[in-house]
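S.K.: quick one: sequence plus predicted model below, questions after.
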Amino acid sequence: MATRKPSTAYRCAECGWTSVKWVGRCGECQQWGTVTEVAEQTGILRGFTPHAPTADRVARPITDVATIEAPRRPTGVGEFDRVLGGGLVAGATILISGEPGVGKSTLLLEVAARAARSGRRVLYVSAEESTAQVRLRAERTGALHDELFIASETDLATLVGQIDQVVPTLLIVDSVQTVSSSLSEGLAGHPSQVREVAATLVRIAKERDLPVLIVGHVTKDGSIAGPRLLEHLVDVVCHFEGDRQTALRFVRALKNRFGPTDEVGCFEMTGDGIAEVPDPSGLFLGHGTPVSGSCVTVALEGRRALPVEIQALVNPSSTPNPRRVVNGVDSSRVAMILAVLERRAGLKLSALDVYVSTVGGVRLTEPAADLAIALAIASALGEFAIPHQVAAVGELSLSGEIRAVAQLAQRRSEASRLGFVHFVDAGSKHLPAALDTVRGHADRAARGGRGPLDRQSRGPSDVPEF
């Protein structure tokens, strides 16, 4: 009897999409050059005999399933616990991605040190640094503890042996792209290697109820390197982001099976490591006497309402094509706001250079900052200073109408807590009315009716209701 020759198939190394013939571009993730020839996975074969499920695995109505809330263990880093939803869940695998040098290893070493100080045994496996290098960084950040074990391993089998020997209650692997398995083809970082290493770590986490933190590299466009299957295997995906020119860092949860995905953790890189920023409100506000071209808005980062100062500068242009330079805001959004200001508010800006920037290096992407950008530009053009106690939130339409934004009550509450007295929003209806309102506040402040607000000296009882 002739044996059946195994047929071949073609599979995408990024997302796992299969095809009967070779194509240059994956039909699922649209990546080029990722489809390679593999042995066909036939699935159900002839003669396959189904097995009856055991008593504890019989399908039953979902209403009969008991709800068991997963217990959490705080990491000791409050901002990281906020992103995770309260702490680490036993058996959870957490993938942390970010650009090189943003501070992923520093954050995880701090998490490991605080967990060790609480009496938990931690194994930190660094496949990119030697143990001596990790020790030097731990000395600088004050992360030395007897319950913190470190190892430098790039082989998956040896890594599993280290887990068996140390028996940790928390495992950190830095990073998944530098660990390889002899049971899989390719070098470390190859999609098949990443898939094998991640699957093994996930299986160990589930079998031993061991929380595992995994560091993942990112590509040039900022997405997580390796196959997309990596993101589906883990329970939580966190992205660590920040500008190298500033000390502020944000951690966002892109996926979380045990908590919300709209929380943001704030950190600050210091000479001694990484520090939490429970209240980052003062980082994005200017100080001193109010000057023209400055307006404060209240932006949302996850569930957090953060006041951000927007600065604008208007200058006569020396070139036929005036310059439009922005930093921290969307350039196309600013171009639209300039057109609305000129058409609906009568401000002549077409022959002027316009510069718009945010304070503190924060980036604003939501349209709720439109009104503050418009008021800052109008303030720079009219050379009147908007008082510190004025905040503006609203989306501008092309007709000059000010539209309401999401979670306005939370923005108002945060502005009131920080001492902002006047809140300009959709209640002004149209942009000219908002400009008149702000000019009125500026004129009263200039006449000495109300000076600049000292946010440090005013208490909540001194702030009137909006």
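M.R.: Great, that's in hand.

S.K.: okay, CA-based contacts and neighbour counts for the rest of this
M.R.: Noted.

S.K.: show me where the stretch 151-300 of the chain has strands.
M.R.: Assigned strands in the stretch 151-300 of the chain, in chain order: 170-174, 212-216, 236-241, 248-256, 264-270, 273-276, 294-301 (criterion: DSSP state E, counting those that start in this stretch).

S.K.: ok now the shortest one, how far from the chain's centre?
M.R.: Using Cα atoms, centre = their mean, to the nearest Å, we find the averaged C-alpha position of strand 273-276 to lie 17 Å away from the chain's own average C-alpha position.

S.K.: which residues does that strand contact?
M.R.: The set of residues external to strand 273-276 that reach it, using Cα atoms under 8 Å, 6 or more residues apart in numbering, is 77-79, 103, 106-107, 110, 140-141, 266-269.

S.K.: recalculate using a threshold of 6 Å.
M.R.: Residues from elsewhere that reach strand 273-276 (Cα atoms under 6 Å, 6 or more residues apart in numbering): Thr141, Phe267, Glu268.

S.K.: now flag whichever of those residues is closest to Phe250.
M.R.: Phe267 (6.3 Å; Cα to Cα).

S.K.: neighbours of that closest one, how many?
M.R.: Counted with other Cα atoms under 10 Å, residues neighbouring Phe267 total 23.

S.K.: then this one, side by side with the first:
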Amino acid sequence: MKQVVRMCDVSFDAKLFETFQCGTPLDDLLSSHVGLPRGVNYMIIGDPGVGKTTIILDLMANVQMSYPEARMLFISAEMNEIDFSVYIERYPKFAQLPILFIESDFDEAVRNWELVRSVVEEGWDVVAIDSFYELQGIIREEEGIRMKDAESWLLKLIKQQNKAQNSRHVNTTFLTIQQVTKSGNFVGSNRLKHSITAMMELKLDNPKNIYSDRYITFSKHRRGDVGVKLYYSLSSMGDVFFDEARFQKDQHIKHVQSKVSGQIRDFADQFDKLFNQEEL
């Protein structure tokens, strides 16, 4: 039975508050402490073709190169080995990432839910799922349960790993790609929405033009800022290109706007005080 606690009485391992830095401007968006936190859940959404999978694989590959001791796991419920080989041609560094391919083949000897759970419980620092909805559907069909129950199974597993209930006792971070409807709305229950730490959105400047500029922003973020845009391009080979100059310029403009807004508020407060004194 759960007990009421005071946070001043709760202690954590200091390592829990360290971050994984991928060495790109994306670090500044991932958290206010710069980098990807441990034991959190980030949901990634965006229209088809905007680059959700590529951005996440690039992030994980960069973290793996910077932290050789960190264990990365990519769970693919949408691509098989042949599909993935296309990514390797463009981004050779992805070849070093451990991948668990999940396919709905309805083989009674292979239960995908048991496979996912046993592999995840080995203990990984970062686990990416592509996509949550597809994996949820595979579990629902193979286990003969409702989508709601399949979601509960996955969320329970994720929360257990967040709290280091695995063989390595590490607080696992999950990067979960999720599908959206044709109107761009999030696919999933309110429970799923509330369970995530941050919602990363990949968008087009012009939603009707797939060739328009692309950017990353957070619409929900318990560990960082919302509304900040980081533009990127997938046209180069080997690495995702992040427009750092544009990002720094936008940050400077926002800082100036915030400073001016503060000065205007201070001036308004001083005027109100002076006006009220004159009335007295």
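M.R.: It's in. Nothing here was measured: the structure is a model prediction, and the numbers come from that model.

S.K.: tm score of chain vs chain?
M.R.: The TM-score (TM-score structural alignment, normalised by the length of the second structure) is 0.71; 234 aligned residues with a Cα RMSD of 3.1 Å.

S.K.: isn't Asp125 of the second structure right up against Thr172?
M.R.: Yes: at 4.8 Å, Asp125 of the second structure and Thr172 qualify as touching, with contact defined as Cα atoms under 6 Å.

S.K.: looking at these two, which is more packed in?
M.R.: Thr172 (30 against 22).

S.K.: ok, that one - contacts?
M.R.: Gly39, Trp124, Asp125, Val126, Gln161, Asn162.

S.K.: tell me the counterpart of it in the first structure.
M.R.: Aligning on TM-score structural alignment places Thr172 of the second structure opposite Leu210 in the first structure.

S.K.: apart from its chain neighbours, what residue comes closest to Gln136 of the second structure?
M.R.: In space, Gln136 of the second structure comes closest to Ala150 once its chain neighbours are excluded; the distance is 5.6 Å by Cα to Cα, 6 or more residues apart in numbering.

S.K.: tell me which stretches of the stretch 1-150 of the second structure form strands.
M.R.: Applying DSSP E, counting those that start in this stretch to the stretch 1-150 of the second structure gives strands spanning 19-20, 36-37, 41-46, 72-76, 99-101, 126-130.

S.K.: do you know which of those strands lies nearest Ala198 of the second structure?
M.R.: strand 41-46 (4.9 Å).

S.K.: the closest one corresponds to what range in the first structure?
M.R.: Against the first structure, strand 41-46 of the second structure falls on residues 93-98 (TM-score structural alignment).

S.K.: also stretch 189-203 of the second structure?
M.R.: The aligned range for stretch 189-203 of the second structure is 227-241, by TM-score structural alignment.

S.K.: pull out the buried residues from the matching stretch.
M.R.: In terms of neighbour count (16 or more other Cα atoms under 10 Å), stretch 227-241 of the first structure has its buried residues at 227-231, 233-241.

S.K.: so which residue is dead centre in the second structure?
M.R.: Nearest to the mean C-alpha position of the second structure, counting by Cα atoms, centre = their mean, stands Tyr42 at 3.0 Å.

S.K.: for that one, which residues are in contact?
M.R.: By Cα under 6 Å, 6+ apart, Tyr42 of the second structure lies in contact with Leu175, Ile196, Thr197, Ala198, Met199.

S.K.: now do 8 Å
M.R.: Thr173, Phe174, Leu175, Thr176, Ile196, Thr197, Ala198, Met199, Met200.

S.K.: try Ile210 of the second structure
M.R.: Counting by Cα under 8 Å, 6+ apart, Ile210 of the second structure makes contact with Gly49, Val50, Leu204.
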